[in-house]
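Undergrad: got a structure for you, letters missing:
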């Protein structure tokens, strides 16, 4: 079967399929707004088909020894899903879907050339910039193309707000007291991602990509990516994206000099600091709101409110109360054992021997740990998770090659050609 798909064909397919995973909602939104109606079933079928195609590429290229970690992660979550189903009496597949994206994209990254990763990021960055400029210059044109409010009403059940006269995603409207840079007067931008949170997450992942591959990029590409990130941050008024971009800028020099496996401490420290914010806050549930403070308290209070049985698998019975609550959702949907497995996967997947690997692995853990606090389940969205975990697979392979390549071979000029 592997002979049916040579390396050249794999490269061409992957450079098409990965961007499709990121932008397929934009494509469906265009169809929904201009050709014929799209429903939830079509969206789900499209995502399943794309993941199926990626998994099919993995199968026809043949499994490798390096595939053991993503396969093990998937196996643990299959077991976790079965256990939580037996304990709770409810079949909940969303946690498995989230991990399927992580595992399959890691497997693809392991097979992907670094050059193709650069192509994917450049293609998506160009597309994002193109539609971002349209959105900023002529919001009416952007809405005519994608009809975001109508798309989410038809496919997610998000009825169009009475205050939404523009036709954009409801939350992109913002409100007077929300954080804003004040550079752009219009609503928060969304570009190809249709909603502002995913666009902010794209900027964060693009920041991780930049610090990881900075020395491999041409000067023009560096200027282009930095400019795009800046435009996204200023136009979408993203708090999390801005904070993470600044952390990555700071971390370019700092991450490589940190002790090995420093990433072990990131998520525990995030939970501890958020717990302190909650304990020191006043107002209880009244403090919840679309502010940084409110989002932290919402997520961490729900985690602390879980009962012992919820950690063991019964949490799926209260999952509808935990949407957008980050760590609480992760634990309740997959049990504490599934949550710990994912944490260990993020810590140890990429051996942190080189400066490049340290920048990536610490950046990835910061992104996951901080994003899950303030924007809940968005870290699992195929629109952005695809890029993060494909990059993780590429980095895993690159680091394994450095470890297994003899020193005298690395010293040869042709090793860097």
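TA: Cool, the structure landed. Just so we're clear, the structure is a prediction, and the values are computed from it rather than from any experiment. Numbering: from 1, shown residues only.
Undergrad: contacts, neighbours, all on C-alpha from now
TA: Noted.
Undergrad: and residue 217, how many residues sit next to it?
TA: Per other Cα atoms under 10 Å, the neighbour tally for residue 217 reads 12.
Undergrad: ok, it - contacts?
TA: Neighbouring residues of residue 217 by Cα atoms under 8 Å, 6 or more residues apart in numbering: there are none.
Undergrad: and the comparison structure, right after this:
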């Protein structure tokens, strides 16, 4: 029986890791399939994503010893609200439902991950992303011909060929009209690696930076160095202005955040909205166009255009505002989902240890800094791993909080027989535990 239980745990861990890796790999895999002549469509991409999210939901909810009832209730609530707003609009929006369901789905999946499995998955994905990113900047023609990114987005995302003004097979934003921020004059384009577009590669870099801080005490010096250096290289490759700015802000703030109560993060979103409103009121956001101030101005203006139908999520017009991520989220989901999900994410305890505090403050601040000017953070390509790390910290906190004798470490059926063994990964092997 013990051997069967151990084998079942290994199988579950492997399945969780495969699903997590699939969130990063399914887009380039489909693009590669299209490049060799296989038929592609928007429905195929949506169906693939739906299967991944459904798999995460099934694995996440199937925890017989300690079901995550709170997150299961959140899933049911999101389904009910989606059905209600869809009935009012007389149109069901599967994409919007999928975008929001991936949050509890990957939190529950992350809660099942052991430290070793999460770290191995992170390191392998980061290595693969870096290798492909270096290949892309070294041989953009070969990379573009392999994945035919422009064709992929035309066939699956509703883009037109005229949108790709720079020409070639790379994504639209692979070049900026005003040039690169980093390595200006180098002649390099903005890289995208496995994410196929630069903004998501920038978001991935921030997620990895926060995950590295969360897992810091579990990593060897070798892996700490490797993750830091590779993240810096990816930031340069993608030339991400926002991602670089967020990383610098987090570098300054997270050492302070580790001493703040984790639920203090609930103030970030209302504080951000208040700051934007005051900045607009006092004339500090007068710029327009593709600058940071201009994007913030667009976000404030987008808030001003919201009407009651937008706030209730029942507007028949559900396009536009894509560059104002928070307003876009409200229009697609409703103010009730936006506020409810924010409260659930910030008030759910991830534990009072260093890792839980950094995870909560880091990811919630990242969301607040990105959402006003972009909806890219909602993409499964980067959001899934972020919420899985959040879920991992949530699962660890549940195990530590479980009363002695009730099988705290076995609450998900996946963990080794100690409460929270440090994992050291380095040159001597992938992982070793110490009591």
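TA: Noted; the coordinates are in hand. Predicted model, so just to flag it, every value in this text is computed and none were measured.
Undergrad: how far out from the middle of the chain is stretch 259-274 of structure 2?
TA: With Cα atoms, centre = their mean, to the nearest Å as the basis, the distance from the averaged C-alpha position of stretch 259-274 of structure 2 to the chain average is 19 Å.
Undergrad: please identify the buried residues of that stretch?
TA: Buried positions in stretch 259-274 of structure 2, judged by neighbour count with 16 or more other Cα atoms under 10 Å: 260, 262, 263, 265, 266, 268, 269, 273.
Undergrad: can you check stretch 289-300 of structure 2 too?
TA: Neighbour counts using 16+ other Cα under 10 Å place 293, 294, 295, 296, 297, 298, 299, 300 of stretch 289-300 of structure 2 among the buried residues.
Undergrad: checking my notes, the second one in a helix, right?
TA: Yes: judged by DSSP: H, G, I helix; E, B strand; the rest coil, residue 294 of structure 2 forms part of a helix.
Undergrad: that one contacts residue 286, correct?
TA: Yes: counting by Cα atoms under 8 Å, residue 286 is a contact partner of residue 294 of structure 2 at 7.3 Å.
Undergrad: residue range for the longest helix along structure 1 in structure 2?
TA: What stands out as the longest helix in structure 1, according to DSSP state H, is helix 7-34. Mapping helix 7-34 of structure 1 onto structure 2 (TM-score structural alignment) gives residues 9-36.
Undergrad: follow-up on the earlier one: and the buried residues of stretch 259-274 of structure 2 as CSV, adding distance to residue 185 of structure 2 and secondary structure?
TA: Compiled in CSV, the buried residues of stretch 259-274 of structure 2 are given as follows (distance: Cα to Cα, whole Å; DSSP: H, G, I helix; E, B strand; the rest coil):
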residue, distance to residue 185 of structure 2, secondary structure
260, 42, coil
262, 43, helix
263, 45, helix
265, 40, helix
266, 42, helix
268, 37, helix
269, 38, helix
273, 37, helix
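Undergrad: of all those residues, which two lie farthest apart?
TA: Farthest-apart pair in those is 260 and 273; separation 21.3 Å (Cα to Cα).
Undergrad: closest to residue 169 of structure 2 out of the buried residues of stretch 289-300 of structure 2?
TA: Nearest to residue 169 of structure 2 among the buried residues of stretch 289-300 of structure 2, with distances taken as Cα to Cα, is residue 295, at 27.1 Å.
Undergrad: list the contacts of the closest one.
TA: Counting by Cα under 8 Å, 6+ apart, residue 295 of structure 2 touches 288, 289, 323, 324, 373.
Undergrad: the stretch 201-350 of structure 1: helices as residue ranges?
TA: 219-236, 239-254, 266-280, 292-305, 308-312, 327-348 (DSSP state H, counting those that start in this stretch).
Undergrad: who wins for proximity to residue 92 of structure 1 among the ones you listed?
TA: helix 327-348 (7.4 Å).
Undergrad: list the buried ones in that closest one?
TA: If you call a residue buried by 16+ other Cα under 10 Å, then helix 327-348 of structure 1 has these buried ones: 327-339, 341-343, 346-347.
Undergrad: mind putting the buried residues of stretch 259-274 of structure 2 into JSON lines with distance to residue 395 of structure 2?
TA: What follows is the buried residues of stretch 259-274 of structure 2, written out as JSON lines (distance: Cα to Cα, whole Å):
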{"residue": "260", "distance to residue 395 of structure 2": "21"}
{"residue": "262", "distance to residue 395 of structure 2": "16"}
{"residue": "263", "distance to residue 395 of structure 2": "17"}
{"residue": "265", "distance to residue 395 of structure 2": "19"}
{"residue": "266", "distance to residue 395 of structure 2": "20"}
{"residue": "268", "distance to residue 395 of structure 2": "24"}
{"residue": "269", "distance to residue 395 of structure 2": "25"}
{"residue": "273", "distance to residue 395 of structure 2": "31"}
